[in-house]
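A.B. asks: need coordinates for the below:
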Amino acid sequence: MTAVLAACSGLAWAAVSLTSSTHTDAKRPEACTYTPTGNGAKSVGVPSFDAMAARRPFMLVISTSEGPITIQALNSQAPCTTNSFAYLAGKKYFDGSKCHRLTTAGIFVLECGDPAGLGTSDPGYSYPNENRQGATYPAGTVAVSKAQPGRNGAQFFITYADPVLKMAPEWTPFGKVIDGLEVVEKFAAKGTANGKPDGAPKEPVVINSLKVQYPRH
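C.D. replies: Take a look at the predicted model:
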């Protein structure tokens, strides 16, 4: 059993780009620091940050072949992160990209956000961790995964079931799926292309579009 848990634990770490971080958690900022990396999959520039605008609630809506996934942004807990994702959505950074990794044992995640489809690129900038103290990753959590150690960028994972293994609070939770988790479950049920518990999804998961949606008043 110990060997099995160790193997699953290693799988879990590989599956969501679990890497050691060189950033400490950011304080709730009046300004965010976005640091150029020179590793962008697309050239989209670097976002600006308006503390007042960043507090405005919004949702992210991902359109896929199996239907939409609606995510409530946790902008009060992770303003630098949610501001970055809103910026990238406005630049159509994710549109047409494929989710590159699925994990079906130990932890249950779909990982997306690299237009190159390899899990190695960021949007050309990075920013500090947020919202990690006491963080857990139950089903429906949306959190930042890292292309390289210490680099929060555009890659993210969605947990489609509660993890069996304990996940350390290493990744910034910035959203919660409020509708469409069954869409992720449908892709996950088809397994991986290599037939193993960790790999590219067997059925390509294409993000047709990722858009910001503000609540109607």
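
A.B. asks: contacts and neighbour counts: CA atoms only from here.
C.D. replies: Will do.

A.B. asks: which of the residues in stretch 197-208 are buried?
C.D. replies: Residues of stretch 197-208 classed as buried: 197, 198, 199, 200, 201, 202, 205, 206, 207, 208 (neighbour count, 16 or more other CA atoms under 10 Å).

A.B. asks: the chain: helices as residue ranges?
C.D. replies: 2-15, 51-54, 79-90, 181-189 (DSSP state H).

A.B. asks: name the nearest residue to residue 134, sequence neighbours excluded.
C.D. replies: Distance criterion CA to CA, 6 or more residues apart in numbering; nearest residue to residue 134, sequence neighbours excluded, is residue 169 at 6.4 Å.

A.B. asks: how near is the residue nearest the centre of the chain to residue 57?
C.D. replies: Centroid-nearest residue in the chain, with CA atoms, centre = their mean: residue 156, separated by 1.3 Å. Look at residue 156 and residue 57: by CA to CA, to the nearest Å, they are 19 Å apart.

A.B. asks: and residue 117, by the same measure?
C.D. replies: Going from residue 117 to residue 57 by CA to CA gives 29 Å.

A.B. asks: for comparison, sequence B:
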Amino acid sequence: MKITHRLTIAVVSALALAGLATPAQAAPAAPTVQCEFTPTPENPAARPVRPPSPTASAKGTAHAVLQTNYGLVAIELDKSNAPCAVHNFRHLVRSWFYQHTQCFRLTASQRLGVLQCGDIYEVEKGGPGYRFPDEVTGKETYPRGTVAMGNQGPGTNGSQFFLVHSHANIDPKYSVLGRVVWGMDTLDRIVAAGIADGADDGAPAHPVRIHFAVTT
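C.D. replies: Model prediction:
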């Protein structure tokens, strides 16, 4: 096991000790929802992965840590807000789908300031081979630190997600996974490194890579 992987696991453990993640304990069965994961043979899986089980927990929180070449980002995932999206995200993390991937899009405009990750090949190319519906109320907002699903239209969620490093003045069409609870300085360093060709929307000037991702 690589040292970097051990470090990421150590951070998850530290979050648990700090109370940001709660170890599993015996408790009454949590409410669940049924999710619909539809295969997309026209866009096959970019890496070997099966759709998650259709049953997702709809209560409580979970945590994930992304270890990037710029530093660590810890995320608190809200099962009650987007149970199917959180269930899918944790499934992909546990399936090593995000291991050694690249975040291909960075934006820094007056409208949108996000880092977009989760695609295997390039922006919006290379998903898990299935899609699932949005989980939105129409009242969503996306302040700094928000983590949400990216998509290419209604009901096209897969592996793509984005982290809001400043603001996202966008329509409430994206399922909110949760929020960054540690590591906003990592995102700030990525933003400070700039966007290719001085643009306000494009590839990061220096590649942003996710080495490992783990989840509780």
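
A.B. asks: drop the TM-score for these two in here.
C.D. replies: Remark: TM-score between the superposed chains equals 0.79 [TM-score structural alignment, normalised by the length of the second structure]; 183 aligned residues with a CA RMSD of 1.7 Å.

A.B. asks: closest to residue 78 of the first structure among the buried residues of stretch 197-208 of the first structure?
C.D. replies: Using CA to CA, residue 207 comes nearest to residue 78 of the first structure of those, at 23.1 Å.

A.B. asks: the residue nearest to residue 134 of the first structure against residue 138, yeah?
C.D. replies: No. In this structure, residue 169 of the first structure is not within contact of residue 138 by CA atoms under 8 Å, at 12.0 Å.

A.B. asks: quick one, what contacts residue 5 of the first structure?
C.D. replies: Residue 5 of the first structure is in contact with no residue at all, counting by CA atoms under 8 Å, 6 or more residues apart in numbering.

A.B. asks: hang on, the earlier thing: residue in the second structure paired with the residue nearest to residue 134 of the first structure?
C.D. replies: Taking TM-score structural alignment, residue 169 of the first structure has residue 172 as its aligned residue in the second structure.

A.B. asks: the longest helix in the second structure is where?
C.D. replies: Counting by DSSP H, the longest helix found in the second structure is helix 3-17.

A.B. asks: what range in the first structure matches that one?
C.D. replies: Taking TM-score structural alignment, helix 3-17 of the second structure hits no residues over in the first structure.

A.B. asks: list the buried residues of that helix.
C.D. replies: For helix 3-17 of the second structure, by 16+ other CA under 10 Å, it's 8, 9, 11, 12, 13, 15.

A.B. asks: now residue 62 of the second structure: closest residue in space, sequence neighbours ignored.
C.D. replies: Distances taken as CA to CA, 6+ apart place residue 77 nearest to residue 62 of the second structure, at 5.0 Å, with adjacent residues excluded.

A.B. asks: that neighbour matches what in the first structure?
C.D. replies: In the first structure, residue 77 of the second structure lines up with residue 73, judged by TM-score structural alignment.

A.B. asks: so what's its match up against?
C.D. replies: Contacts of residue 73 of the first structure by CA under 8 Å, 6+ apart are 57, 58, 59, 60, 82, 174, 175, 176.

A.B. asks: many thanks, have a good one.
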